[in-house]
Structures are given as structure tokens and as C-alpha cells.
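Visitor: Okay, here's the prediction I keep looking at, along with the sequence it came from:
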Amino acid sequence: MKKNIILLAGVLLTLTSCSLSEELNDSITKEASNNILGADQALSSAYLQLRSFQNNDNQLMLQEHPSDEMAGPTRGADWDDNGTWRALHLHTWTPDNARILSSWEQLYKGLAFALDAQSFTGITASQKAQAVFLQSLYTFYITDIFGQVSMREPGEAVINLPSKNLKRTEAIDFAIQILEAQLANLPDGTAATSYIANKNAGNALLAKMYLNRAVYKATDADGKPQAGPYTFTAADMDKVIAYSDAAMANRTLQTNYFENFGPTNGEVSTELIFTAKNTNTEGGDIQTLSFASLHYNQTPSGWNGFVALTDLYNKFEALDTRRSASVPGFTDKHGLKAGILLGPQVNENGAPILLRDTPNTQLSFTQDFSLTNSTEEKGMRVVKYFTDYSKPTRPSNDFVFLRLADVMLMKAEALARKGNTAAALIIVNTLRVKRGASSFVSLTLSNILDERSRELYWEGHRRQDQIRFGTFNAAVQGRATVTDVHVLIFPIPLAKLAANPNLVQNPGY
């Protein structure tokens, strides 16, 4: 009965995703087994659930809104949403926050599919390794965001409460252990097949988990996170370096930075290590990442919401291509640049785009904004996954989880934490020169944190990075106060506490 229940959910999830499911599964050798279709379907569902990261409601927002990169101003009645977005930026969220609840549900749904795939007797070694990679990935995110993980073993009956309940200090070791055991069984892959869990992806995820391990180990007995400074052991940093080297094999930096996020990124980018695949006929809501920021009168018409913080914009040199750039097939179509948008905005003919509420006045984005009462032009906007104008509501941009530049910076950080700043400097300057920025003469850990922001802004890494470097609780634009250490992890949603007595609310909530 258990398999039928979970499998039905997988079938419903993938009814409109047949071609992608076939593409994912065609990369796996199928055994002659009565159960193999069940394993295929459950594994496909675990992959497809990754699309929950790419919209403006779930876990991506928990990594960006509380950071020094993003905010969500209220504009009259627009974007008030009962204070949900303000609470994320102000670090005043509560266990009933809608974004926290939806993130919990989406992450645990993916974890359930990954576990279910492993319960079928006909599963191949490659399928098993991919399912374990996804289990490790979902476990890592749950650990990072919520500080504890509750899960069933593969094949365990759903009528019972989950038997495995891991504290923050235990969950990170578990996620590492299961992935290391299956790493050799992951398939080889290329940047063009980065939507399939592969050895490069496994190595990159292990590097990221070892890099953050010190943060999760710094937890009080009652589950309260410690603020650091954290103890990054030489052994863990050696693991980061080794796994990063393996993850970077057969990947090169993309010449045009924004091609890593465009409609053809899955075909042209040489940087991609692990992604969630989208096509013009099926996919998630990746277009919402641009729609949520763009103004109503821009094309595509946006919802005039999320903005970039001044601290982010000011980190860039003028010639750094990552800050803003014209993109053929995008800028010439409707005047939009990719990256951070500041100042007067024009259409494809150079004519002014006008404000909605003030006739005959040009739209000009400003660096300042108010969380509680912004007018429509306030705040810089961001277009990272620029739109495919042939299919603006179903774009084919693949969502990027892991890519080469991230791994390079992880290795540089590990080297620097071991005291080898000379080797780290070479890596960082290689990246900076590729992006049109000047080379550093020397390097500090603070430089590396800033470089991660320049390279990875609005990609879902910033909260995690700031916590690791000890800057997350500091005051930023729109938040004048230093916040308490308990907000380093989010609360367990109230409905989930009521459903599972093995869960314990995180301290401070």
C-alpha cells in the first residue's frame, strides 16, 4: 500500500512532464524487473520536485530575503502579504510564516520521493546513487534551514511516525556519509546533462557540506545555534579542496557570465554542475524570479516587488560584467539589461518607460527604498534568469544549484582558512579577470565573502555564506538592528509540530 500511495503522488506530479521523465530515465540502464517502473517514477518525482526552488515563494527566498542582497518593499497595498516579506528581511519571522511553511513542505516532499525511490527492489545501482544524492541534497537544505531532520527509512510505512530524527549536529554527518558511500555509483556527466545527478555534482555537494559542517556542529545541547567564530578543521578543509578538485573536472568558466542563466543555459554553458531542467513545454515557475522584481510597465510586465540592496551594488567595479550587461536577443528585444537595474529605464527603441501612477514621468530605479511604504520606482531590480521572449511564461532556463564558479570559490575559501592565501588568490583572480574585474593584490576572507556575493547574488547561497562568515546578524539596509543568534535557523512550522511529536521547536521561537 505504501508504494502505491507515494507512487500515485509521483504520477500526479509528472502527468504533464512525460518527456522530461523519459529524458531523465533514458540515461539509466533499466533492469528487467516488475518494480523498475516504480523506481523510475519515484526518482523522476524527486528530480521534478527540485523545481520548487525556482519560484518566489519557497526556500530560495529564505536564503536571500534575510541577507544583505534582497528585500521586499511594500508599495501601497502591493506586496504587503501580511508582513511576510518584511519579517524575512527584519529577522522577525514566526512559526506561522507562510514562506517558512511552504519551504518545509516542498523540501520534505522531495525527500520523501528520494527515499521512496530507494524502496523498490528493481532499482539499479545508478538509480540508487542518484536517489541517495537527492536524499543528501534535501537533507542538507533541511538541516541548513531548520536545524533538525525527521525522516523515514526507505520502505518504512507512512502510517508510522518517521523513525529517524536527527539533530543539526547529526544530520550533516548523515548527509555526508550516505553520499560518500554512493559517490562512485553516480553516472559520469557533462555540463549539458547537469540535470542528472552525476559525479561532479556529488563531489560539489560534498565540498559544500564539508565547508558548512563547522557551522552545524556549533550547536548547543538544546538545539540553539552558536554565532561563531566557527572552528574549520584542517581535515574538513582538506575534504573541501579534494572534492572541489574532483567537481571541477571537465568544466570551464563561461565567457559570457549571463549565459549561465539564459534560456539556452543547459545547452551552451560550460560551468553547470547540477541543475533543475526546464523546457518550453514543461517546467517550473522560473520566470517568477524576474517577474517578482521587474516594474509593471517593463516587458515582460513584472510585479514590481523585490529589490537589491545598495551594499550588493556597491561591491562591483564599473567594468565587472556580473553587475549589469546587455544581452543579445534580450536587451535588443525590449531594452532590458541582465543583472542589477539602476537609473532610467528604456524600451528596445531607447524610448522612456513610464511610471504607472505618475503620467509622463520616466521610470528610474533608485538605490533607496522603504520596507513599509515605497513608491513604484524605489529600489534596484534584478534580472538573473533573463526571459525567453518566445515563451515568457514557460521559459527554458534551467535552474542552477551548483556551478563551477561556486566550487572555485569554495576551494579558495578552504585554502584561505588553512592559511594558503597565495593559492586562494590565484583562484579568485582567475574568476575576477574572466568577469572583467581587476585582480586583487592580496586576499582576505572578507574579500572571498564579497566575491561570493558578486558571483552568486540571488542564486540562493547568501544566507548560508553570511552565517559561515559571521555577518548574518549585522545591520543592513532596511534593518537597523543587530539580530539575535536564534535566527540562524528558522522555526519549525506550528502545523508540523502538531503532526509529529518527535519534533521540538527550535530555541527562541
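Guide: Okay, I see it.
Visitor: Please count neighbours and contacts with C-alpha atoms only from this point.
Guide: Fine.
Visitor: need the helices for the stretch 251-400 of the chain, in chain order.
Guide: With helices called from DSSP state H, counting those that start in this stretch, the stretch 251-400 of the chain shows them at 265-268, 288-291, 310-313, 331-334.
Visitor: Give me the buried positions along the last one.
Guide: Neighbour counts using 16 or more other C-alpha atoms under 10 Å place 331, 334 of helix 331-334 among the buried residues.
Visitor: With the third one instead?
Guide: Using 16+ other C-alpha under 10 Å as the test for burial, helix 310-313 gives 310, 312-313.
Visitor: Which helix or strand contains the nearest residue to residue 491 once chain neighbours are set aside?
Guide: Nearest non-adjacent residue to residue 491, counting by C-alpha to C-alpha, 6 or more residues apart in numbering: residue 95, 5.3 Å away. Secondary structure assignment for residue 95, by DSSP states H and E: no helix or strand.
Visitor: Check residue 204 too.
Guide: Applying DSSP H and E, one finds residue 204 within helix 199-217.
Visitor: Any idea how far that helix is from the middle of the chain?
Guide: Distance, stretch centre to chain centre, for helix 199-217: 14 Å (C-alpha atoms, centre = their mean, to the nearest Å).
Visitor: Second structure for comparison follows:
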Amino acid sequence: MKMKLFKLTSIFVFAMFSMVSCTKDLNITPNDDQSVLSEEFFENENAYRDLIAGVYANFALTGIDGPESSNIQGLDAGTSQYGRVLLYLQTLSADQMVWSYENDPGTREIQRNIWTAQNPLLIGMFGRASASVAFANNFLRESTEEKLNQRNISDEIRNEVVKYRAEARLLRALSYYHLMDLFGKAPMVTENDPLTNYTPPQAERAELFSFIESELLDIEADLANPLQNEHGRADKAAAWMILAKIYLNAEVYIGENKYTECITYCNKIASGGHMLATDYLHNFMADNDTNSARNEIIFPLVSDGVYTQNYGPTTVLINGQVGSLEENGENLGVGAPGWGGAIRVRRELANLFNGSAFNNDTRNTLITADRDAIITDIADKDQGYVLEKYSNKTSDGEIGSDQTFVDTDFPLFRLADVYLMYAEAVVRGGSGGSMAQAVDYVNMLRNRANNPEAIDETGLTLDFILDERARELHWEAHRRQDLIRFGKFVGGNYNWTWKGNASNGISIPNHFNVYPIPNPSRASNPNLTQNPGY
């Protein structure tokens, strides 16, 4: 059974109230101003479990009154759901996806690469990630040894609190990782900082990198072993995954080569018990918490059509995948018309599946009949291919519990990415791995996908890896980061459809490798400076 975060929304309010004075980057107020974290709340020892669920809830929910509500004043529910905005900023900004409804706030500017510091999606991501940091800090303040002693908490609960504290620090590190990657800087706040009369200092990428790394290394022993925690809760493998990610991108973040360290943590994950799902598409189905993907997904953003109703990434993707011509929603476990062709594929992604080797590749879910790959008019929903990667059906063909809000968890991290990171780090010269193992990992993914073309060591080039990452990981919130690491996001050496607001793509300036710090955040925190070029 999935971790039912929605039933803990009262805790979401409590945590929101406690973070008001420490985020200082938006006007944040709880919907219920009578809800406070009193000592009475902690008379029930289960309060700590409830409170850590509130930290997790911020990754799934935006408010306590259903999917349209937002507990952060100034953030709209549709433009601040954590996973959805992360998907937009990492995928919609690159060469894989087009969103048809450009009147939706912020989407036009992101997918045409013409964003400014006023973009609501940027405001939403910066604010929601900062809220996540604040939730984690609040939990850590309320679970110190001193407070546990004052409340006479039992040894049994204390042992659990050790794990909860490690998970809170991991979730805080995850949020800082996203802020570092997307914005290059963030206000640095920990549980040790004052709650009032305090303006957080700005941390640049080097400081954020060091903080994230040290936090994850420090908590490793207190986290559950891989695959030994409740579904939806983080464990050692999730910490190793974030470390592998920051090491793979270290040349971008801090100008240092850390491919050897990336290989080290890929090896730890690969030997930790995770296995590839038997079917590629199991990773994107309504029962991906219990089918064979349970062993592949390292950390999900939980979705449940009853308990966590929200406009998060999988609800958006599955409803949005339904084609305007095909009305194929019933195939995907949602209403037949879905959202009427909201999402389509840019031709650059479609081209990666050209050739007979991809005819039966299970990663190729493109629908091409009666369609042209070229999109000359974003508003014309009949242009461009659509695909059916995500589904609100189970591996047994059952429809999810709701036909709008889906049961499909978003696979934020999964083992296939580990194999591809390992291969890339080896090709880039990292130590501790081998070309033979890298080739085996890539061929395991191709084998799983029923692709008849195995590769050898001569074929394992950086260009191949970048393309294979797109084939394996498209629409999973990685592409912008990948293109930046490969030097293909900014400039004009690689242009894609509608890059730079031109139908065939044009060069975009180098400073677009990071997003601008949103104006509301800078207005409320004078320590924050704008990224150069904006």
C-alpha cells in the first residue's frame, strides 16, 4: 500500500505554520491560522511519524483542500506542485516535449526559452523547494535530544526518530540539490538558525555542493538499507543516488572532475539489491509501487488517485499524453479525450527512435499514424507525434482508482539511470569501473527493451550515451541537466524545435544554463543576488 500522505494534511498545515518565519522568500501563511505545533500535539508519540509525513507531503501536495488549493500564499497550486514544476523546468525547456496550452502560466516562456525572473513556474519551483527545506528544518528542531527528553519519549520511538531525522536531512539535501542545479544559488537555512529576525545568507553552488555532500555522507548510517523502508520513504540508495548525481555534474557545479566518485556510488547502488523491472513500462504504471518496478525505482514521488489528489507530474503526463486525434485516454486509464492533446513530442526525440532496431523497442511508445513529426504551430494539437509512456493502468490491465488523478508514482530516481551514469563516468575517465561493465549495463537496458542491437566498447561514446539517456529516460526530468553537462543546451551548436522561440531553433545565451532568481524571492531577501545576464 502506498504511503497515504493526504490523510496527514493536518500535519501539512502544522509544518507550514512553523516554517513561516524561516523561509523569507514568499508571503507564506497557513490556511488554518489556529493550527500550531503545541506541546499537546507531541503528547501522542506518533506525532513524529506524522510530522515527517508532512515533510514528504510537500513533494506531492500543494494544500489541504484538494488539488486546487495552495498552502503558500502567492503560489498557485498548478504552478508550484514540486514534481510538475521540476518536470517543466528540466524537460519542457529542452528538446523532448511541447505543451499545447500556452495560456497556462509560465509554460510559453519555458518551452520557448524566453523566461524572465517573473516567470510563475520559476517562482513556484524556488518557493516550493524552499518550503521543503523549511519543513525539514522544522522537523529537526522539534526532534532534538533535548526535546525528546523534555517530552519523555520512549526508547522505541527515539530509535525511529533517528531514522526520521536522517530522512528529513536527505529531503532537505534533495531540495537544495534541485535549487543548486536549476538556480545555481539559494538562501542557506538550517535548523540551527533563528526563527525570527533572521535573513538567510546566500549560498553559491560550491557551498551548496559541499553542504549536500556532507549531509548525505553524515546520515548514511542512520538510513534504512536499500528496499527496506516503507514505500515512498527514502533509504541509503536514495542518498547514494543524489551523491552520484552531484558527482556526475560536478564539473558544471564546481568546476571539478568527480567521475570516480560517481562510479563509487553507482557501484554501491548496483550492489545494494535493486534490479531492473522485468518490463520497461512497469516503471510508469499505476502499480509501480508493487509490480516489478518496485525493485528498480529508487525514490518515487508518490501519487494516489484518492489520497494524494494533485496536479503532479504523472497526472499531467498521463492526461496530457492523450492525443487530439486519437482520443486514446481509455488505453491509458483516464477519460477518453484526456486533456485534448496537451503534450506532444518534439521531433528531436522522435528522431532518436528512427530505424528498424527501434520498431519493437518497448521504450518507443510513439504514435505516428496520421501525424507529422514537425510542429510549426504549437497551438495546433494535431501536429507532432504523441506517446504513451505513462499509464494509469496496472500491469494486470486494471484502471487506477480515479480517472483524472492517477495512481502512478513519478520515478524520480531509478536503477536504469544508475547504469547510464556509470557508463558515462567510465567513458569520461573515472576510475573504479570498467568499459566491459559499462557495455554490459547499457546492453541490459537494450535487452530489457527488446532492442536487437547490442553495442560494443567502440560504440559506447559520449554522443551515444546522451542519445541513449533520452531513449531510456525521456520525460523523467533529466534532459536539461543532461544537455548542459554535454555542452549542448545553450549556444547554437545544437538547436531543436522552438529553441529560442524559433520554429527550427536558434542559439540561446550562455547565462540560460541557470534560471534567474525569482523577483519575489529577491524582494523579500536582500541577501539574494541575481544570476548574471538576467
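Guide: That came through fine. Computed from a prediction, not measured in an experiment: that's the story for all the values here.
Visitor: quick one: TM-score?
Guide: Taking TM-score structural alignment, normalised by the length of structure 1 as the basis, the two superposed chains have a TM-score of 0.79; 435 aligned residues with a C-alpha RMSD of 2.8 Å.
Visitor: returning to that earlier point: quick check, nearest of the buried residues of helix 310-313 of structure 1 to residue 460 of structure 1?
Guide: Using C-alpha to C-alpha, residue 312 is the member of those that lies nearest residue 460 of structure 1, at 14.4 Å.
Visitor: What's the match for that closest one in structure 2?
Guide: Under the alignment (TM-score structural alignment), residue 312 of structure 1 pairs with residue 349 in structure 2.
Visitor: How about the contacts made by that match?
Guide: Residue 349 of structure 2 sits next to 95-96, 470-471 when contact means C-alpha atoms under 8 Å, 6 or more residues apart in numbering.
Visitor: I figured the residue nearest to residue 491 of structure 1 was touching residue 489, is that so?
Guide: No. The pair residue 95 of structure 1 / residue 489 is not scored as a contact, 11.6 Å apart, by C-alpha atoms under 8 Å.
Visitor: corresponding residue for residue 185 of structure 1 in structure 2?
Guide: Match for residue 185 of structure 1 (TM-score structural alignment): residue 222.
Visitor: For its match, which non-adjacent residue is closest in space?
Guide: Closest to residue 222 of structure 2 by C-alpha to C-alpha, 6+ apart is residue 163, at 5.6 Å.
Visitor: what's around that neighbour, how many residues?
Guide: 17 (other C-alpha atoms under 10 Å).
Visitor: in structure 1, which helix has the most residues?
Guide: helix 125-146 (DSSP state H).
Visitor: Tell me the residues of structure 2 aligned with that one.
Guide: Using TM-score structural alignment, helix 125-146 of structure 1 pairs with 162-183 in structure 2.
Visitor: can you check stretch 98-107 of structure 1 too?
Guide: The aligned range for stretch 98-107 of structure 1 is 120-129, by TM-score structural alignment.
Visitor: Tell me the mean distance between the matching stretch and structure 1 once they are aligned.
Guide: In the superposition with structure 1, the average deviation recorded for stretch 120-129 of structure 2 is 1.2 Å (mean C-alpha distance after the TM-score superposition for structure 1).
Visitor: Quick check: what element follows the longest helix of structure 1 along the chain?
Guide: Using DSSP H and E, the helix or strand that follows helix 125-146 of structure 1 in sequence is strand 148-151.
Visitor: ok, residues contacting that following strand?
Guide: With C-alpha under 8 Å, 6+ apart, strand 148-151 of structure 1 has contacts from 112, 139, 142-143, 162-168, 171, 502-503.
Visitor: just how off-centre is whatever helix or strand comes next after it within its chain?
Guide: Next helix or strand after strand 148-151 of structure 1 toward the C-terminus (DSSP H and E): strand 164-167. Centroid separation for strand 164-167 of structure 1 versus its chain: 24 Å, with C-alpha atoms, centre = their mean.
Visitor: Run through who's touching strand 164-167 of structure 1.
Guide: The contact list for strand 164-167 of structure 1 (C-alpha under 8 Å, 6+ apart) reads 147-153, 223, 502-503.
Visitor: go with 6 Å
Guide: 148-152 (C-alpha atoms under 6 Å, 6 or more residues apart in numbering).
Visitor: mind checking what residue 367 of structure 1 lines up with in structure 2?
Guide: Match for residue 367 of structure 1 (TM-score structural alignment): residue 373.
Visitor: and that match, what does it touch?
Guide: 347, 384-385.
Visitor: can you map out the strands along the stretch 1-150 of structure 2?
Guide: 97-99 (DSSP state E, counting those that start in this stretch).
Visitor: Excluding chain neighbours, what is closest to the residue mapped onto residue 99 of structure 2 from structure 1?
Guide: Superposed on structure 1 with TM-score structural alignment, residue 99 of structure 2 falls opposite residue 72. Distances taken as C-alpha to C-alpha, 6+ apart put residue 306 closest to residue 72 of structure 1, at 4.5 Å, once the chain neighbours are dropped.
Visitor: Pull the contacting residues for the one you found.
Guide: Applying C-alpha under 6 Å, 6+ apart to residue 306 of structure 1 gives the contacts 71-72, 292-293.
Visitor: Now the two most distant members of these.
Guide: So, the contacts of residue 306 of structure 1 by C-alpha to C-alpha: farthest apart are 71 and 292, at 11.3 Å.
Visitor: neighbour count winner among the two?
Guide: residue 71 (28 against 23).
Visitor: Off-centre distance for stretch 315-327 of structure 1?
Guide: For stretch 315-327 of structure 1, the distance to the chain centre is 22 Å (C-alpha atoms, centre = their mean).
Visitor: Also stretch 369-386 of structure 1?
Guide: That offset, for stretch 369-386 of structure 1, works out to 21 Å (C-alpha atoms, centre = their mean).
Visitor: Quick check: nearest residue in space to the equivalent of residue 287 of structure 2 over in structure 1, chain neighbours excluded?
Guide: Applying TM-score structural alignment, one finds that residue 287 of structure 2 aligns to residue 264 in structure 1. For residue 264 of structure 1, ignoring the flanking residues on the chain, the nearest one in space by C-alpha to C-alpha, 6+ apart is residue 397 at 6.2 Å.
Visitor: State the number of residues packed around the aligned partner of residue 438 of structure 2 in structure 1.
Guide: Superposed on structure 1 with TM-score structural alignment, residue 438 of structure 2 falls opposite residue 424. For residue 424 of structure 1, the neighbour count with other C-alpha under 10 Å is 25.
Visitor: can you pull the contacts of residue 424 of structure 1?
Guide: Residue 424 of structure 1 touches 412, 415-416, counting by C-alpha under 6 Å, 6+ apart.
Visitor: which of these show up in structure 2 as well?
Guide: Contacts conserved in structure 2 for the contacts of residue 424 of structure 1, counting by both residues aligned by TM-score structural alignment, their matches' C-alpha atoms under 6 Å: residue 412.
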